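1. build me a model from this:
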Amino acid sequence: MATLNPYLSFKDQARAALEHYQAVLGGELDITAYGDMPMGTPEDEAHLVMHGQLETPDGLTLMAADTGSMTEHVPATSGVTVALTGGVDDFDRVRAAYERLLEGATDVMPFEKAPWGDHYGQLTDRFGISWMFDVGPA
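-> Reported below is the predicted structural model:
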């Protein structure tokens, strides 16, 4: 089965972001740095993330990488970058993720019951990534 996974691009904060998301969502984090590969990376950028992947206990996959000076960095655009959604059984998990991402967040829309019946909220986390949270009713 094919899956769609967010792949986030950072200039030089992928490791910190992925470690933060692991603290928020749980799971196993695998990081490969540019310096781990035999490709002539500048020494001061060897620690940057070439590929990072977070696999959460409930099946979510979140990936990220740094661009450093090797390629042009394209920052996240306005709008939703990551959507964390679910049904009524997922309410506590989605609400907990929202609350843990609030520290340092901007453009916060509270996670609360929306006019259409879902619990909905949005924020831009401390790394500049925009998140949407939605849990449908029973």
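2. going by C-alpha atoms from here, please, whenever you check contacts or count neighbours.
-> Fine.
3. name the next helix or strand following the helix or strand hosting residue 63 along the chain.
-> For residue 63, the element it lies in under DSSP states H and E is strand 61-66. On the C-terminal side of strand 61-66, the closest following helix or strand by DSSP H and E is strand 82-86.
4. does anything pack onto that next one? Which helices or strands?
-> Contact here means 3 or more Cα pairs under 8 Å, 6 or more residues apart in numbering; DSSP states H and E; on that basis strand 82-86 packs against helix 91-101, strand 130-135.
5. ranking those by burial, who's on top?
-> strand 130-135 (a mean of 22; mean count of other Cα atoms under 10 Å).
6. buried set for stretch 64-74?
-> The neighbour-count check on stretch 64-74 (16 or more other Cα atoms under 10 Å) flags 64, 65, 66, 67, 68 as buried.
7. surely the second one meets residue 8?
-> Yes. A contact is recorded between residue 65 and residue 8 when judged using Cα atoms under 8 Å, the distance being 6.5 Å.
8. just list what the helix or strand harbouring residue 54 packs against, helices and strands only.
-> Secondary structure from DSSP H and E places residue 54 in strand 49-55. Applying 3+ Cα pairs under 8 Å, 6+ apart, one finds that strand 49-55 makes contact with helix 14-25, strand 28-33, strand 61-66.
9. how about this one, so we can line them up?
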Amino acid sequence: MVHSIATYIALPGTTAEAMEHWHEVFGGDLNIMRYGDAPPMEGMPFEPDPQAVAHATLTTPAGIIAGGDAMDSENDYPVQGTAYSLLYTTDTADEARGYIQKMLDGGGTVGMPFEKAPWGDWYGQVFDRFGVMWAFSCEND
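-> I've put the predicted structure just below:
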């Protein structure tokens, strides 16, 4: 058995769109399963929308991002403004700049400019159009 840890994000009904966008940015292998594609599940505490994403995975050379549509309508979990982010470390600053530009072209905004950090590496942050913060890092290049 191989052990691994993947990032899992529950988005408010935008998981398919977010995963497709991240697939355009990073490439990799994308799999999306909607509730309507799954066999009936007895004991579900809610009746899911058949078009809602039950589970999605994007496997990239850098790792796995997994997620699904949030089903808890009673709680509003904010995406942007929370304490989490995804850290993507690249081999070169130019590679990071390319990913950042794709995020910006896709409707994202700069959270922190990508530049030399006090610790000597390159670092910057972008919020994608879904509110997810992506931090990009590159060792001294």
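10. TM-score of the superposition?
-> The TM-score (TM-score structural alignment, normalised by the length of the first structure) is 0.82; 134 aligned residues with a Cα RMSD of 2.4 Å.
11. one step back: now the helices and strands packed on strand 82-86 of the first structure as JSON lines including distance to residue 42 of the first structure?
-> Formatted as JSON lines, those follow (distance: least, Cα to Cα, whole Å):
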{"stretch": "helix 91-101", "distance to residue 42 of the first structure": "33"}
{"stretch": "strand 130-135", "distance to residue 42 of the first structure": "31"}
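12. ok, which of those comes nearest residue 25 of the first structure?
-> For those, proximity to residue 25 of the first structure was assessed by Cα to Cα; helix 91-101 is nearest, at 6.4 Å.
13. what span of the second structure lines up against that closest one?
-> The alignment of helix 91-101 of the first structure onto the second structure (TM-score structural alignment) spans residues 93-103.
14. after superposition, how close is that stretch to the first structure?
-> When the first structure is overlaid, stretch 93-103 of the second structure sits 2.0 Å from its aligned residues on average, using mean Cα distance after the TM-score superposition for the first structure.
15. quick revisit: turn the helices and strands packed on strand 49-55 of the first structure into TSV, including distance to residue 114 of the first structure.
-> Below are those laid out as TSV (distance: least, Cα to Cα, whole Å):
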stretch	distance to residue 114 of the first structure
helix 14-25	24
strand 28-33	33
strand 61-66	27
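16. among the ones you listed, which comes closest to residue 127 of the first structure?
-> helix 14-25 (6.7 Å).
17. the closest one packs against which elements?
-> Going by 3+ Cα pairs under 8 Å, 6+ apart, helix 14-25 of the first structure lies up against strand 28-33, strand 49-55, strand 61-66, helix 91-101.
18. which residue sits farthest out from the middle of the first structure?
-> Here the centre of the first structure is the reference, and by Cα atoms, centre = their mean the most remote residue is residue 40, at 28.5 Å.
19. tell me the SS of it?
-> Here residue 40 of the first structure is recorded as coil under DSSP: H, G, I helix; E, B strand; the rest coil.
20. before we move on, the earlier item: for residue 107 of the first structure, find the nearest of the helices and strands packed on strand 82-86 of the first structure.
-> Between these, strand 130-135 lies closest to residue 107 of the first structure; by Cα to Cα that is 8.8 Å.
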